[in-house]
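> Whatever this is, show me its structure:
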Amino acid sequence: MCSNKPKDPIVLIKTNYGNIKVRLYNKTPIHRDNFLKKAEEGFYKDLIFHRVIKDFMIQGGDLRTKNDADSLSEEKTIGDTISAEIKFPLYYHKRGALAAARWGDSENPTKASSISQFYIVTGELIFDEELNNLEKKRFERLKQQIYNDIQSDNKEVIKTLYKEGNKEKITELRNEWQAQAIKEAESRKAETRYSESQREFYKTKGGTPFLDGEYTVFGEVIEGMDVVDKIQNVETNGRDKPIQKVVMDMVVLEK
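All right, here's what the predicted structure looks like:
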């Protein structure tokens, strides 16, 4: 039988340690198209993996590393971004996941992705106790987010009650909103949970689950994890930068 489902694009990341083949997800179209465009334009040619942390990830794609890789300084202001496409629990930070780097929450509350920097997860084995704790924290964040949204939608009501000095009504409303947030969070609990297959992957192959729901995962390695492992084991300096450059280039194999 024929299928009309579009194929996920395939990109080859060429490095001086070998080649890494990645599949891009069609369900993250902003990141897919951005990555393909940059790859086709030769944006990544001669850039390096400038941040490498063993049992965590390898990161590259910073344009500043092309001509003066040895003097890369910490960026103080947020750079160009694309909108987040966080699809957890569909996509998660399993070993081999391809994800977009981003600036921190304080300056980037929408979790927008860097327009060019990406990382590939190596990670480590994670077991049920830690996964359970992460689920609990994620549920609490969801509940707080829902409450904050309700409160934001009713800020004019709160302002009026403050002006009137009606503290009793404010307390009553906040209790109602808290109950409403709990009820909605319970109905959306699946958004915070790992499936049995995801748990099994983390326990047997590894990853970085504490990043789930916080960064956009937009693809995965389908060949060349041995090359990723070679890169994660290179010698680095005090800023997690490889002593010997790990240079990249990209070729789009399938669109």
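
> drop to CA atoms for contacts and neighbour counts, all remaining ones
Will do.

> where do the helices sit along the stretch 1-150 of the chain?
29-41, 128-153 (DSSP state H, counting those that start in this stretch).

> So what touches the shortest one?
Judged by CA atoms under 8 Å, 6 or more residues apart in numbering, the contacts made with helix 29-41 from elsewhere in the structure are 11, 24-26, 44, 82-83, 85, 115-116, 218, 250-252.

> still on that earlier bit, as CSV, the helices of the stretch 1-150 of the chain with distance to Arg51 would be great.
Shown next, in CSV, are the helices of the stretch 1-150 of the chain (distance: least, CA to CA, whole Å):
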stretch, distance to Arg51
helix 29-41, 19
helix 128-153, 25
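
> Of all those helices, which one comes closest to Lys241?
helix 29-41 (22.9 Å; CA to CA).

> List the buried residues of the closest one.
By neighbour count on 16 or more other CA atoms under 10 Å, the buried set for helix 29-41 is His31, Arg32, Asp33, Phe35, Leu36, Ala39.

> Would you do the same for the sequence below? I want to compare the two.
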Amino acid sequence: MYFWLYDETPEHQSTFIELAEEQLYDQWTFNRVALDFVIQAGCPDDSEHFPDSPWLIEPEFNDDITHKYGAVGMGRDENPGKLSNGCQFYIISNEEGVHRLDGEYTVFGTVIGGLDVVEAIEHVETDDSDQPVTDINITVTIEHKTAQELLDEFDWDVDAL
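Sure thing, here's the model as predicted:
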């Protein structure tokens, strides 16, 4: 999968890049797969990583950046400030989007290549708590591309939200 990270969410973008460059995401898996909703990866939802995570981020909501199909957002536990936890991210797998999450969770990117991978992960066997029966490991690598490279490789216009 290839993500475009929005400049309009600088704290989420920089935290995602920082954790990717530190290879923290690489030690975790896709730990939640909810059909027609989301696939979620990153740190486990446990007392070690929540609620006192060192990666808590203030929300960066933007009316133009919504929970459309392929949106990449940061996970969080219930908290009054709607703080994101930088060690978890999710991808919207519902083709109509999940707009009830708008203004509740921060979207900081979108999938620009590899939606077929999202769909494949979405259809793996899961247990009763939506956790995949077989681990789905992740590796996150940061690549910097020019606007022309994005257009050529992914037919993605950097001015598109």
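
> which residue lines up with Val72 of the second structure in the first structure?
Aligning on TM-score structural alignment places Val72 of the second structure opposite Leu98 in the first structure.

> what does Ile142 of the second structure give?
Match for Ile142 of the second structure (TM-score structural alignment): Val252.

> List the contacts of that match.
Pro9, Ile10, Val11, Leu12, Leu36, Ala39, Glu40.

> same question, Val251 of the first structure
Going by CA under 8 Å, 6+ apart, the list of residues near Val251 of the first structure reads Val11, Leu12, Ile13, Lys14, Ala39, Glu40.

> how big's the offset between whichever strand or helix holds it and the second structure?
Assigned by DSSP states H and E, Val251 of the first structure belongs to strand 248-254. Following superposition, strand 248-254 of the first structure is found to deviate from the second structure by 0.7 Å on average (mean CA distance after the TM-score superposition for the first structure).

> ok, and for that strand, which residues are buried?
Met248, Asp249, Met250, Val251, Val252.

> still on that earlier bit, ok, the contacts of Val252 of the first structure in the second structure, which still hold?
For these, the contacts that are reproduced in the second structure, applying both residues aligned by TM-score structural alignment, their matches' CA atoms under 8 Å, are Leu36, Ala39, Glu40.

> Trace the second one over to the second structure, please.
Spelled out, it's Ala39 of the first structure. Ala39 of the first structure maps onto Ala20 in the second structure, by TM-score structural alignment.

> returning to that earlier point: Lys241 of the first structure versus the match of Val72 of the second structure, what's the distance?
Going from Leu98 of the first structure to Lys241 of the first structure by CA to CA, to the nearest Å gives 19 Å.

> Looking at the two, which is more packed in?
Leu98 (26 against 23; other CA atoms under 10 Å).

> Tell me how many other residues crowd the equivalent of Gln117 of the first structure over in the second structure.
Aligned counterpart of Gln117 of the first structure in the second structure: Gln88 (TM-score structural alignment). Here the number of neighbours of Gln88 of the second structure (other CA under 10 Å) works out to 23.
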